[in-house]
Structures are given as structure tokens and as C-alpha cells.
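Chemist: using only what follows, build the 3D model:
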Amino acid sequence: MRSRKSHTISAGHVHQWAIEWLLEALPLKAPGWKCTALVVWNIILRAAARTSSLGAASGDLSDAPSSQAVFDALDRGLPKTLKALENQLDRLLAGPLPSRWKRAAWTIAIDWHLVPYYGQPERSANELYYGKPTKGTSRFHAYATACIVSRGMRYTLAATWVRRHESLVTGLQRLFARIDARGLKIKRILLDRAFFNVPVTEYLQSRQTPFLMPVVFRGRPPKKKGPRRGLWWIRRQKAGWHVHTLRNGKRTVTIDVSLAYRTHKNRRDGKRKQQKLLFGSWRVSGSAQEIRQLYRKRFGIETSYRQQRQARIMTCTRDPHHRLLFFVIGLMLRNLWLWIHETRLSPGSGVDRTLELWRLRFRRMLDWLAGQVVALFHDGSTPSTQTP
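Modeler: Have a look, this model is predicted:
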């Protein structure tokens, strides 16, 4: 029997859904008769689908306004405060979430994402996050994201911009507030190793939220005849569960530590190698190998970043609000792609759902969007530029 979810989807359908989500969540005020909200979002979709800048996207469309007009429209139409902007962006990400999701408890992955930045801040140094040098810079725009960890439904639920003077706990509080506002229940969270510290652990335990994250070793390893305590001593033990107390000055917090083994083949000599993996947790049960397999599900959020980079708008703007918008639009397009597969292209339902990603690859969906924008705003002439 043919599933009711099997439909014929065209490029026009995909373009219509993307525009509807953008206009509903971010209704820009039209600054003029030509640069309307519909025109602005189409140019932004073209730039995201082609991984180009707004200047390149508008320059290749004969009937499109200039990139400066698009930026002016964003300046006039977007909220001025970070809180109001993130609330609108959360509505953009929450568009596809069905109401039935409120009935179940979900495992959610929370990640810390640093985007390298090579320029100067717009207004204050607090706009940037300074960390370990990576890719030729120690300046970054820092974002924290929350993503559902479930096969075929790895939707990004929320994203927040974390500034220099803000702690990781502050970013977590904003993410949890938005997840709670949607009525979603949290079964457990899987965290990046950047969150392994006392303040984050205290906050999660105060919320009564089970968590799992990799252990971070700090300081020098003690001598073999040293005291039998600490993470370095646990690392020498056999696979299983151990209890550890984290300390930060006078503040202490107790967690469980799971020690598991991972075997892999060395790429150089082809020999089998064994590696010990330690995970800090609270109110998460299972054997050491079950804990290791559970945390492996978090790697799905790395896939969301890889696909988000395929829909990344290139820009040199200093405005952190514009950069946050462009970052979230890439995540929104991935959510749209997941929503199409879940509601239109995947036969079955629930655990019986069959994912058929070959029917519409993410890159192909982006090509469709770019083609639709060209059909609307280009007269067919060959793009050109002037010589000096």
C-alpha cells in the first residue's frame, strides 16, 4: 500500500515553505516599494543556497535591489535588542515542530560552537569570545545550540549568542527557557566537553536534569604512588562506574564517572589500539558500553553543523545581530529539509518510519531554492561587471 506521506514535491513547494516560515517568524517592515520583505528573504535564501554573500546574490539578479538596500531593510526590520531577536529566531526554528512531540521526553544534545572571526567588534569587545587560537585567530562569535537526538528528527530547537562577559550557565539558562516554553520534556541532555565544570554541573543538578558529558583532565597527572583519588586515578581503573567530586575553590559537586573502552585500528601501522573513555554523568544509568553508545548519539549535532555550513551566508559585516541571523537561517534550512522528509517523503510513522534521504538530498534542496529565486528575479541576461 502506498503511504499517504509519499507525495510529489517540486522546487516551488520547497521555496514556498521556506518563504512562509521566514515571513511568519520575521515579518520585516518594507522600507520601499522595491525592497519588500519578500524580496529581502528571497535574496537571503539565494545567498544561503549558493554559500555566497548578499552582494554576490543580488549582483547576479537583474531585478533585485543592491546588497546595501538589503542590509538597510534588515537594520530597520529586525529587533534592536538581542532578547527580542532571539525570540523571533526561535519561532523560526520552532516552525516545523509538531504538537505531538510534547507527549514524549527527549534526549537533547547541547553544543558549544565557535565561528572564527578576523575583524574588529562592532561596538564592544564583549561581542566576541576569546579562546585558544584556531584557524589563525583567537577571536570568535560563540553560539550555543540545542538539538533533539533522535533518528530522522534531529531538529535544532534553539540557538543563542554567548558574549564574552557571559558564562556557559547563562547560555544554558536561555536554551532551557526556550525549550521549556515549547512544552517539551527533557529526558536527559548530552553536553560538549566545554561544559565540564562546577557551575554548569551545579546548575543542571539544581534543575534536576540528568546529563552526560566527556570528562576533561586538568593539570599534570600525579605519580603512581600518589593519592588514590581524582580523575587520573579513576583512569587507571577497570571499566565501570566511579564517584568523583569536582572542586572549584570552596564549591564542590559530586558526579558519577563511567569508564569504558574503545578499540580501533591505527591508521599508520594497522594494529589494534585500545582507548579509555571517561564520561561524567548524573542520574544516567547503564553499563559502561551502553553509556558510550548513548553519548555517540550526540555526534548527530556535528552533522547539523556540517550541513549548516553548506547553507552558510558569507559576510564580512561586524554586526553580531546580522551574523546570528545568518547562522540561524542555515539551521532553519536544515530543519526544513528534515521536516520535508518526516512529513512528506518518509513512508510509515513512529518507529516504523523509513528514511529515504536519497529522494531529496540537502544540497539538491538548496539548488532548488536558488533556481526558484533566479526564476523570480532574473530576466535571463548574462551577469556582468564593469572594468575600471
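
Chemist: from here on, just use CA atoms for contacts and neighbour counts.
Modeler: Will do.

Chemist: list the contacts of the residue lying closest to Phe377 once chain neighbours are set aside.
Modeler: Of all residues beyond its chain neighbours, the one nearest Phe377 is Asp63 (4.9 Å), with distances taken as C-alpha to C-alpha, 6 or more residues apart in numbering. Contacts of Asp63 were listed using C-alpha atoms under 8 Å, 6 or more residues apart in numbering, and they are 377-379.

Chemist: who wins for neighbours among the residues you listed?
Modeler: Phe377 (18 neighbours; other C-alpha atoms under 10 Å).

Chemist: and that residue, what does it touch?
Modeler: 61-64.

Chemist: gap between stretch 320-329 and the chain center?
Modeler: Average the C-alpha atoms of stretch 320-329, do the same for its chain, and the two points are 12 Å apart (C-alpha atoms, centre = their mean, to the nearest Å).

Chemist: Arg218 should be in a helix, yeah?
Modeler: No - assessed with DSSP: H, G, I helix; E, B strand; the rest coil, Arg218 is coil; it does not lie in a helix.

Chemist: and Thr385, helix, strand or coil?
Modeler: Applying three-state DSSP: Thr385 is coil.

Chemist: helices - which of the contacts of Asp63 land there?
Modeler: Phe377 (DSSP state H).

Chemist: which one of the contacts of Asp63 is nearest to Ile179?
Modeler: Closest approach between those and Ile179, by C-alpha to C-alpha: Phe377, at 37.8 Å.

Chemist: pretty sure Val14 is touching Asp367, no?
Modeler: No - using C-alpha atoms under 8 Å as the test, Val14 is too far from Asp367 to be in contact (10.7 Å).

Chemist: please say which of the two ends up with more neighbours.
Modeler: Neighbours were counted for Val14 and for Asp367 using other C-alpha under 10 Å; Val14 has more, 18 against 15.

Chemist: distance of the residue nearest the centre of the chain relative to Ala109?
Modeler: In the chain, the residue lying closest to the centroid (C-alpha atoms, centre = their mean) is Thr145, at 4.6 Å. Between Thr145 and Ala109 the computed distance is 8 Å (C-alpha to C-alpha, to the nearest Å).

Chemist: to compare against the first, here's another:
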Amino acid sequence: MQQPQADSELEEQHLINFVVNRLEDTLPLDLGEEVEVTPAELYKVLVGACADGTSITHICETTDDSPHDNTVREYFTDQFDLETLELAGNTLLQRELIEVLPNRPVEVVADLHLDPYYGNEDETAHLYSSEAKRGTTTFHAYATLYARVRNKRYTLALRKVTDGETTSDILTEFLTLLDGLDLGVKAVYLDRGFYNSDCIDLLSAYNYAYVMPIVKWGDEIKEELNNGWSRIIQHSIADSVTFPIFIDCVYQQGRYDEHGVARHGYAVDAPFIDTPAEARRHYSKRFGIEASYRLAQESLALTSSRDAGLRYLLFVTSLLLQNVWRYVHWEFVATTRRGGRRLWKWPFVEFCEMLTRAVWAAFNVRRAVPANKPPDDRFKR
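Modeler: I've put the predicted structure just below:
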């Protein structure tokens, strides 16, 4: 059966306009009078660098009509500091997003993302220290809050994390944000970085169901996770808060070259989870966030800049591209039909390629390089 034809189509120019309009409306640039470059041109360079996974310098050097890369960076660093960007970043991410969230409660995920820093140890402002990972203990750290809807992940909030801040500080902001949104929350899934008494108290105070993996603190819990079968126990941290731990046991069966029984513990307070196996199954949904990070790396512009504001702008733009792709895919590309919409194949990499080509077209991408002698017959057909 031949598929019905679409009534319209989205072109590359439509997509770049949509993204640039979102950025201009939320983060307006004041360039003053008699300035040849426009805010739209600056944002097109930014979007092109993210979509192409390269750098602002690369986009400017390979196009003829783009502004100089130093000009682009200077306007962004002069006009936006980290505090300004953090205040506007969540608004930017949430625009149009609330429209596609269902009326029913959704699952949300809070996570910490650590980007290794290998620079001067004395210049650690706006950086975060943690356990050694990938050859360093210093990171550009970001906390993210996602909504999981129809097996898709939408970023609701992004927050820079620096030394001296605790996970309970981050979680307080995220739970306050959730309370302010017209959004029902089925459960909050957190990574093990949030496993402490303060965060568990916060979740109980806000009355949110939650699931998170535990950390093996103390001989008692280590003994529980080294012996026995699937079960539910009561546990306390620092004798201040008591909560149930669901211990799930599964046979490795050679997975990852491991054999024997693997035991996983989860701190759980959710009415829809009754068994340890259900705790593991529901928490496994959170791992989809790693796919979001992989996509974010694909659409994250490269930079060697130490400016925290510029790095934040690049990261929030990469997350914005994912939100826009999912929103446009659902609202404009999907076919409405009985029983639910049909999502036509349109991968994120193709979306980014379309944005990149739109930027190349806008700035006249370089199609020839200087040569010290003309091409001979080997270059001809």
C-alpha cells in the first residue's frame, strides 16, 4: 500500500530559522549601532559549530561570508556571563516543550555530567572536583534534568556545578522547578551521586516517588550485597533517615565476561514498584540518558576556551538541538492517525546535517582551496 504524501515539507532554512529564533528571543544580543554583523549571523555560527560537532573557528574559516571567529566569541563572552546564561538557559530549553508533554504524570531523571579538565590546576574557578576519572580529578560539571516521554528524553533544565555545592543543593533547585511546572511527576530517577540522607529527606519532603542505586557505605550494606537472594531490607544512613533497599540478584551468564550472581541495590520509594526485579527494570529506563549524552557530544561544539559562560552556552545549545529535533519531529513530521502518531524516520544526525548545510548556504561555504599549480588531467573527467 502506498504511503500518503505529506501536505507540506520542512526545508533546511526552516530548521535553522526555528533554532536561531529561539536563541535570539531568549538571549537577545545588544550589538550597538554601525555594527556590520547581526545577532542572527552570530547565532548561525554557533548553531553550525554545534550541529557540525566542530568549532566556531572551523565554521568561520571554511566559509567566505561569516564573521571572524574572534568577533563571534567576543560578543558572546562580553554580553553573557554564566549567571545570565543559567537564568535564561532553562527557559530556552523549555520553550514549546511543555506543549508536547502529556497530561499524565511523566518520569524525570536527574543526572551529573562530568567533562574532564586538563588545564592549569591553579585556574579552577567554576570547576568541580571529584574522584579520579579519565586521568583527572577536575571537571566542568553539569547537572541535568530530563523528562522521559514516549521513550524520548526532553531536557528540562541544565545547571553548572562548582566546588562547594552539594547534590542536595542541586536537587532542591530541580524539585522546586518541577513544582513550578504544570507537570505531573510519576517518579524521579537519580544517579548514585544523589545517594545521601539529605537528598532522600528532600524527596520525602516534596513527596516524590524515587529510585536510585545505593553506594556501598559501611560493612553492613556490603555484607547484604555480597550474600543472599533478591529481597527488601530496611536501611539507614548516618542513623538519620531510614528507607527500603530493594536488592535484586541476577545471574551474569557470561555477560561482560562475568559469571555468578550480580547483586544490585536500589533505594526505592515508589507505589508502583513491589519487587526488586521491578526496581531494576524501572531504573534501567534511566540509562536512556546516556544516549542523550552521546547525542550531546555529537552536537557539542569544540572549544579550548576557559570561559565558563561560553562553555555553558555551547552545552545548552547542544541540548537545545535535541529538544528542537524531538519537538519538530513529533509536531510537524509525524503523521496523525488513529491509535497514535506515526514517526517517520528522521535521525538526529540527519537533522544536524540539515542545519550544517543551512549554515554553509548562509555563509557561502568554501568550495575551493588555493593551489600552487593548476590541476592536471588526473583531476579531470
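
Chemist: where does the TM-score land?
Modeler: After superposition, the two chains reach a TM-score of 0.88 (TM-score structural alignment, normalised by the length of the second structure), with 369 aligned residues with a C-alpha RMSD of 2.8 Å.

Chemist: ok, and for whichever strand or helix holds Val115 of the first structure, which residues are buried?
Modeler: Using DSSP states H and E, Val115 of the first structure maps to strand 105-116. Neighbour-count burial for strand 105-116 of the first structure flags 106-114, 116 (criterion: 16 or more other C-alpha atoms under 10 Å).

Chemist: how close does that strand sit to the second structure?
Modeler: Averaged over the aligned pairs, strand 105-116 of the first structure sits 0.8 Å from the second structure after superposition, using mean C-alpha distance after the TM-score superposition for the first structure.

Chemist: what lies in contact with that strand?
Modeler: Contacts of strand 105-116 of the first structure (C-alpha under 8 Å, 6+ apart): 134-135, 137-150, 184-192, 194, 298, 301.

Chemist: in ChimeraX, how would I select the buried members of the residues you listed?
Modeler: Per 16+ other C-alpha under 10 Å, the buried members of these correspond to this ChimeraX selection:
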select :139,140,141,142,143,144,145,146,147,148,149,184,185,186,188,189,190,191,192,298,301
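
Chemist: let's see which of the contacts of strand 105-116 of the first structure end up in helices.
Modeler: Ile301.

Chemist: can you tell me which of the contacts of strand 105-116 of the first structure are in strands?
Modeler: Judged by DSSP state E, the contacts of strand 105-116 of the first structure include 134, 137-148, 185-191 as members of strands.

Chemist: in the first structure, which spans are helices?
Modeler: So, for the first structure - with DSSP H - the helices run 11-25, 37-49, 54-59, 67-77, 82-94, 168-181, 198-206, 231-235, 288-296, 300-310, 320-340, 362-377.

Chemist: which one of those lies nearest to Lys102 of the first structure?
Modeler: helix 168-181 (10.3 Å).

Chemist: got the buried residues for that closest one?
Modeler: So, applying 16+ other C-alpha under 10 Å, buried residues of helix 168-181 of the first structure: 168-169, 171-172, 174-175, 178-179.

Chemist: likewise stretch 18-28 of the first structure?
Modeler: So for stretch 18-28 of the first structure, counting by 16+ other C-alpha under 10 Å, buried means 18-19, 21-22, 25-26, 28.

Chemist: ok, so of the residues you listed, who is nearest Arg100 of the first structure?
Modeler: Arg100 of the first structure has its nearest neighbour among the buried residues of stretch 18-28 of the first structure in Trp21, at 19.7 Å by C-alpha to C-alpha.

Chemist: show me what contacts that closest one?
Modeler: 92, 95.

Chemist: roughly how far apart are it and Leu168 of the first structure?
Modeler: Counting by C-alpha to C-alpha, the gap from Trp21 of the first structure to Leu168 of the first structure is 30 Å.

Chemist: returning to what we had before: adding distance to Leu74 of the first structure, write the buried residues of helix 168-181 of the first structure out as a markdown table.
Modeler: Converted to a markdown table, the buried residues of helix 168-181 of the first structure look like this (distance: C-alpha to C-alpha, whole Å):
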| residue | distance to Leu74 of the first structure |
| --- | --- |
| Leu168 | 29 |
| Val169 | 30 |
| Gly171 | 25 |
| Leu172 | 28 |
| Arg174 | 24 |
| Leu175 | 25 |
| Arg178 | 24 |
| Ile179 | 27 |
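
Chemist: now whatever residue of the first structure lines up with Tyr293 of the second structure. Nearest residue, chain neighbours left out?
Modeler: Aligned by TM-score structural alignment, Tyr293 of the second structure pairs with Tyr305 of the first structure. Excluding the flanking residues, the one nearest Tyr305 of the first structure by C-alpha to C-alpha, 6+ apart is Leu331, at 7.9 Å.

Chemist: neighbours around that neighbour, how many?
Modeler: 26.

Chemist: in the second structure, what sits opposite it in the alignment?
Modeler: Match for Leu331 of the first structure (TM-score structural alignment): Leu319.

Chemist: that match contacts Thr155, doesn't it?
Modeler: Yes - the pair Leu319 of the second structure / Thr155 is scored as a contact, 6.9 Å apart, by C-alpha under 8 Å.

Chemist: now list whatever residues contact both of these two.
Modeler: Leu93.

Chemist: just flag the most distant two among the buried residues of helix 168-181 of the first structure.
Modeler: Leu168 and Ile179 (16.7 Å).

Chemist: what's near enough to touch the residue nearest to Tyr305 of the first structure?
Modeler: 93, 156, 304-305, 308.

Chemist: which of the residues you listed sit farthest apart?
Modeler: Across the contacts of Leu331 of the first structure (C-alpha to C-alpha), the longest gap, 14.7 Å, separates Leu93 and Tyr305.

Chemist: give me the more crowded residue out of those two.
Modeler: Using other C-alpha under 10 Å as the criterion, Leu93 of the first structure and Tyr305 rank with Leu93 on top: 25 against 17.

Chemist: in CSV, list the contacts of Phe377 of the first structure along with distance to Leu78 of the first structure.
Modeler: Converted to CSV, the contacts of Phe377 of the first structure look like this (distance: C-alpha to C-alpha, whole Å):
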residue, distance to Leu78 of the first structure
Leu61, 24
Ser62, 26
Asp63, 24
Ala64, 20
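
Chemist: give me the buried entries from those.
Modeler: 61, 64.

Chemist: surely Thr77 of the second structure is in contact with Ala308?
Modeler: No - at 9.1 Å, Thr77 of the second structure does not count as touching Ala308 under the criterion of C-alpha under 8 Å.

Chemist: the second structure: which residue goes with Ala159 of the first structure?
Modeler: Match for Ala159 of the first structure (TM-score structural alignment): Leu158.

Chemist: could you do Thr343 of the first structure as well?
Modeler: Counting by TM-score structural alignment, Thr343 of the first structure lines up with Glu331 in the second structure.
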